[in-house]
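Undergrad: Prediction below, plus the sequence it came from.
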Amino acid sequence: MKILKLDESCISNPKSETLRLSNSIFRISDLRCRIRPISKSAALKRLLAVALVLLPLALFGQQGLDPSLLLEAPIDAWPTYHGDYSGRHYSSLNQINASNVKGLSLSWIWRGNFTSGGAIVGGEGTDEFNGPGVVKAIPLMVNGVLYFSTPDNAFAVDARTGRTIWHYFWKTQGGIHIGNRGMGMYGNWLFFETPDNYLVSLDATTGKERWHKMIADVKQEYFSTPAPLVIRNHVIVGMGGDSLDVPGWLESRDPDTGEIQWTWNVTPRPGEPGSETWPDAYSMAHGGGMPWQPPTYDPDVNLLYVPTGNPNPVMAGQSRNGDNLYTASIVALNPDTGKMVWYFQASPHDTHDWDATQVPILFDAV
C-alpha cells in the first residue's frame, strides 16, 4: 500500500479537477501538482498529531457541565448567566491585571451566520428574521466551548480558535426580536428561549434539538429574552412583554422532558395574599410584572430571588389603584415548589415603568 502526499503548491491553485487512484477519488487543485509517496511511520505521526488536536475538541462537548461548578466562584468555567448563582458576574482570576492589560492582542474573530444556511433547523414557524445579527448574550464557557444565543439562533464556538462547532437556527412565528440574554446548561443539555416564546433544549455536543415547549402565546405580544437558570433538576423560565395588558409568571421546567413542574403568578388571584392591593379580579389577571431578568439563588437557604417588572397598564395607574403586588418587587421563592417565602416591593403602584428588575446580588456581609 502506498501513502501519497500532495505537494503544498496544490493548495493555493484555484483550479479544481479530480484524480482517481486505485478505487479512491481525490480532488486536487491542479493536475500539475506533484504527488509524492511518504512512509507509513510519517503518515502515522501525522495522524497522531491530528488526533491529539481533534480528540480534546470532541471531548469538550461530551463531558457536559459538572453541576458542582454552579456552586463555586467562576474560575475554570462560566457555567451560568451570572457566572455563578450570586449574580456578581465576578471571577477571582488575576492572570490579566492592571499592569499587563495593555499588552493584550487579538487572538481570533468570530463572524456569525444568522441565517438557516448550513444550520440545524428547528422551529414552529416558517419565517426567518432578517434583522441584524447582534450578540447581546453572556456566553457560557464550559470545557473549552462557548455557548451563546441570539434571537432565533444558538451557537457552540471553540473558545481557543473561534471555530463554529455547530449552529442551531429557529424558524420563528414572529415576536419582538430585541435580543437574547443567553443559555442555561444541565449536564450535556442546553436551554434557551425564543422571541416567539418557546423554551428549546439542545444537545450540547451536536446542537441537535431535544425538545421545545411553548412558554406563552406570541399573539398576546409576549416575547422571551431571559437566560434560563438551572437549579438541580429545575429549569427556571421567565418572559417579557407589556404591549398588551397580560399577566406575568415564572415557571420551572423538567430538564429531561420540558414539562412544567410549577408556576408562580406575579400577580395574585382573588382571595390570595396580595389580592387586596388590586381593585378587582380583572386588573389582577392583566397586571403584568414580567420576570425578564434572570434570577439569583442562595443554596445555603434554598431561596430563589426573582426581580419582577412593571404593572400593567404600563405608566397608567388609573384602573389599578393600590400597591399592585407583586410587581416591581424582589420575591424569594422555594425553587422546589415555587412557593413564595417573602417579598420586598421597591416601587408600589409603579406608574413610571421603573420595574425592579435589577440583579439581586448576593454577598456575605460582616
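TA: Great, that's in hand.

Undergrad: C-alpha from now on. contacts and neighbour counts both.
TA: Noted.

Undergrad: element containing the residue nearest to S149 when sequence neighbours are not counted?
TA: Nearest residue to S149, sequence neighbours excluded (CA to CA, 6 or more residues apart in numbering): G182, at 5.3 Å. Here G182, judged by DSSP states H and E, is contained in no helix and no strand.

Undergrad: Please tell me how far G182 sits from Y297.
TA: From G182 over to Y297 the distance is 17 Å, taken as CA to CA, to the nearest Å.

Undergrad: what do you get for L21?
TA: For L21 relative to Y297 (CA to CA), the value is 62 Å.

Undergrad: Could you check which of these two has the larger neighbour count?
TA: Set L21 next to Y297 and count neighbours by other CA atoms under 10 Å: Y297 wins out with 26 against 9.

Undergrad: distance of that one from P247?
TA: As judged by CA to CA, Y297 and P247 stand 24 Å apart.

Undergrad: same check, this time on P37
TA: 72 Å.

Undergrad: cool, and I231?
TA: Look at I231 and P247: by CA to CA, they are 25 Å apart.

Undergrad: Please settle this for me: is L4 part of a strand?
TA: Yes. Judged by DSSP: H, G, I helix; E, B strand; the rest coil, L4 forms part of a strand.

Undergrad: nearest spatial neighbour of it, skipping sequence neighbours?
TA: Using CA to CA, 6+ apart and skipping the chain neighbours, the partner closest in space to L4 is P37 (4.4 Å).

Undergrad: Run through the strands of the stretch 151-300 of the chain in chain order.
TA: Using DSSP state E, counting those that start in this stretch, the strands found in the stretch 151-300 of the chain span residues 153-158, 164-170, 184-186, 189-193, 198-203, 209-214, 229-231, 234-237, 249-253, 260-265, 296-298.

Undergrad: Of all the ones you listed, which one comes closest to N143?
TA: Among the strands of the stretch 151-300 of the chain, the nearest to N143 by CA to CA is strand 153-158 (9.6 Å).

Undergrad: how far out from the middle of the chain is the closest one?
TA: From the chain centre to the centre of strand 153-158 is a distance of 10 Å (CA atoms, centre = their mean, to the nearest Å).

Undergrad: Check which helices and strands it sits against.
TA: Secondary-structure packing of strand 153-158 (3 or more CA pairs under 8 Å, 6 or more residues apart in numbering; DSSP states H and E): strand 145-150, strand 164-170.

Undergrad: ok, structure two:
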Amino acid sequence: MKSSIPSWKTLAGFFFALISVCSCDTSDDSTFDRKAHIKQIQANPDFQSWAHYLGDPERTHFSLLSQIDTSNVKQLVPAWSYVSGEVSEDRTTQIQTNPLIVGNTLYGISPANDLFALNAGSGELMWEFSPPGTDQTGLGLSRGMVYWTDDKGGQARIFYASGYQLYAIDALSGKRISAFGKKGFVDLREGLGRDPEKVPIVMTTPGVIYKNLLITGHRTSESPGAAPGHIRAYDVISGDLIWIFHTIPQPGEYGYETWPEKAYTTTGGANNWAGMALDE
C-alpha cells in the first residue's frame, strides 16, 4: 500500500462522496406521504448499503444507516487514508468518484483511472487494476462504477470505463474478465455509425444494471461529424450489444421526420453523459 501523505485535493472526492451518504431531503411537502415513503425505503435493501453509484438505482443519495447522526458527527476522527500516488506537480489532480462499499470492501477510481479495492475497515489496498497505456488521465475523470453479482452470488463484477473502453473486472481478484467483449472490454466507439478511429468517446459516468443488462450512455462532442449519443445495453456476461436506442432517430423510427433528411448520418451529440437512474 502506498503511504505518502495525502493532499486534500486528492481526497476531496472521497470525503464529499462519503459525506453525501448522510444527506437527505428535509423539505416540507404537505402532499407527501412520509410514513408510506419510509416503509418503502425500509423494505428496500439498497438503502442499507452503498453498492450502487449515488446510493441506489434511483440515485437518491440516501442511506438508512443511522450510526452517525447530528448528535455524534462532531466526534468523528480520521480512521485511515489512502493515497493513489498520482498527485501532479501543479496539484490539479482530483478524485471525482463516488466510491462503492460492498461488504467490507471499498471500490474507487484514481485520477489516472486505475480501479482499486480497499479493505473498508483498515484502508489496506487489496488489489489495483491499471488499464492498458501508461497514462489514462487525459481520457476523462471517472465518477463511478457499477457493481453486479448474479442471483447465486457466485460471480461479482465491477464495470467501469477508462476513456472509450468499458471493462469487466472480477470484484474479488481485480483481474480483467477476458470473456467479456474483446479480451475483457467493449470498445464504446463501435456500433455508432461512425469511423471508430475518428470519434472521441469517453464514459465518465457509470450506467445502470437492469436484470442481466448494463445500460450505458457516454460523452461525445457536438460538432459536425461527431458520434451520436445513443443509449446502449450490453449483456453483463458476454459484453454483447443487446439493444440500442437511437437518440437521433433513424428511418422508420419515431421522430425521424422532425429532423433534416439523413441527419443521423452526420449529426452528433444528443447524448447522456451525466448518468441515468433506474425506476423499476
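TA: Sure thing, it's come through. Everything numeric in this text was worked out from a predicted model, so none of it was measured.

Undergrad: tm score of chain vs chain?
TA: Once superposed, the chains reach a TM-score of 0.69 (TM-score structural alignment, normalised by the length of structure 2), with 214 aligned residues with a CA RMSD of 2.6 Å.

Undergrad: how about the nearest residue to D84 of structure 1, chain neighbours excluded?
TA: Excluding its sequence neighbours, the residue lying closest to D84 of structure 1 (CA to CA, 6+ apart) is L70, at 5.5 Å.

Undergrad: mind listing what the one you found touches?
TA: Residues in contact with L70 of structure 1, defined by CA atoms under 8 Å, 6 or more residues apart in numbering, are P79, T80, G83, D84, Y85.

Undergrad: most neighbours, which of those residues?
TA: Sorting those by how many neighbours each has (other CA under 10 Å) puts P79 first, at 30 neighbours.

Undergrad: how about that residue, what's its partner in structure 2?
TA: Aligned by TM-score structural alignment, P79 of structure 1 pairs with A51 of structure 2.

Undergrad: picking up where we left off before, looking at P37 and P247 of structure 1, which one has more neighbours?
TA: Between P37 of structure 1 and P247, counted using other CA under 10 Å, P247 has the larger neighbour count: 23 against 10.

Undergrad: counterpart of that one in structure 2?
TA: Using TM-score structural alignment, the equivalent of P247 of structure 1 in structure 2 is P228.

Undergrad: In contact with its match, which residues?
TA: L192, T220, T247, I248, Y264, T267, G268, G269, A270, N271.

Undergrad: 10 Å instead?
TA: 192-194, 199, 201, 218-222, 246-248, 264-271 (CA atoms under 10 Å, 6 or more residues apart in numbering).

Undergrad: Likewise for I95 of structure 2?
TA: 9-17, 84, 108-113, 141-144.

Undergrad: hmm, try it at 7 Å
TA: Contacts for I95 of structure 2 (CA atoms under 7 Å, 6 or more residues apart in numbering) come out as T10, L11, A12, G13, F14, S110, P111.

Undergrad: Same question for G133 of structure 1.
TA: Taking CA under 7 Å, 6+ apart, we find G133 of structure 1 in contact with F114.

Undergrad: Just to be sure, it is in a strand?
TA: No. Counting by three-state DSSP, G133 of structure 1 falls outside a strand, being coil.

Undergrad: distance of it from N113 of structure 1?
TA: According to CA to CA, G133 of structure 1 stands 8 Å off from N113 of structure 1.

Undergrad: Then L48 of structure 1?
TA: Separation of L48 of structure 1 from N113 of structure 1 (CA to CA): 32 Å.

Undergrad: So for the two, which sits in the more crowded spot?
TA: N113 (15 against 12).

Undergrad: How about the secondary structure of the more buried one?
TA: Following three-state DSSP, we place N113 of structure 1 in the coil state.

Undergrad: what about the longest helix along structure 1, distance to the chain center?
TA: Scanning structure 1 for the longest helix, with DSSP state H as the assignment, gives helix 40-63. Centre-to-centre, helix 40-63 of structure 1 and its host chain are 30 Å apart (CA atoms, centre = their mean).

Undergrad: In structure 2, what range does it match?
TA: On structure 2, no counterpart of helix 40-63 of structure 1 exists by TM-score structural alignment.

Undergrad: Just want the angle from that helix to strand 198-203.
TA: Angle, helix 40-63 of structure 1 to strand 198-203, by axes from the mean of the first three to the mean of the last three CA atoms, to 10 degrees: 150 degrees.

Undergrad: For helix 40-63 of structure 1, give me every contacting residue.
TA: Contacts for helix 40-63 of structure 1 (CA under 7 Å, 6+ apart): I3, N143, G144, V145, N188, A204, T205.

Undergrad: how does it look with 6 Å?
TA: Contacts with helix 40-63 of structure 1, where a contact means CA atoms under 6 Å, 6 or more residues apart in numbering, come from N143, A204, T205.

Undergrad: tell me the contacts of the second one?
TA: What that stands for is A204 of structure 1. Here A204 of structure 1 is in contact with G61, N188, W189, L190 (CA under 6 Å, 6+ apart).

Undergrad: how about it, what's its partner in structure 2?
TA: By TM-score structural alignment, A204 of structure 1 lines up with A171.

Undergrad: Excluding residues flanking it in the chain, which one is nearest its match?
TA: Excluding its sequence neighbours, the residue lying closest to A171 of structure 2 (CA to CA, 6+ apart) is R157, at 4.9 Å.

Undergrad: What is the neighbour count of V142 of structure 1?
TA: The number of residues packed near V142 of structure 1 is 22, by other CA under 10 Å.

Undergrad: I meant to write T216 of structure 2 there.
TA: By the measure other CA under 10 Å, the count of residues near T216 of structure 2 is 23.

Undergrad: same question, L199 of structure 1
TA: Using other CA under 10 Å, the number of residues around L199 of structure 1 comes to 23.

Undergrad: neighbours around the nearest residue to it once chain neighbours are set aside, how many?
TA: With CA to CA, 6+ apart as the criterion, L199 of structure 1 has its nearest non-adjacent residue at 4.6 Å, and that residue is E193. Residues lying near E193 of structure 1 (other CA under 10 Å) number 34.

Undergrad: Give the aligned equivalent of H246 of structure 2 in structure 1.
TA: H246 of structure 2 maps onto N265 in structure 1, by TM-score structural alignment.

Undergrad: residues in contact with its match?
TA: W249.

Undergrad: one more time with 10 Å, if that's ok
TA: N265 of structure 1 makes contact with P247, G248, W249, L250, E251, A285, G288, G289, M290, Y326, G338, according to CA under 10 Å, 6+ apart.

Undergrad: I'd like the distance between it and G184 of structure 1.
TA: Distance of N265 of structure 1 to G184 of structure 1, given as CA to CA: 22 Å.
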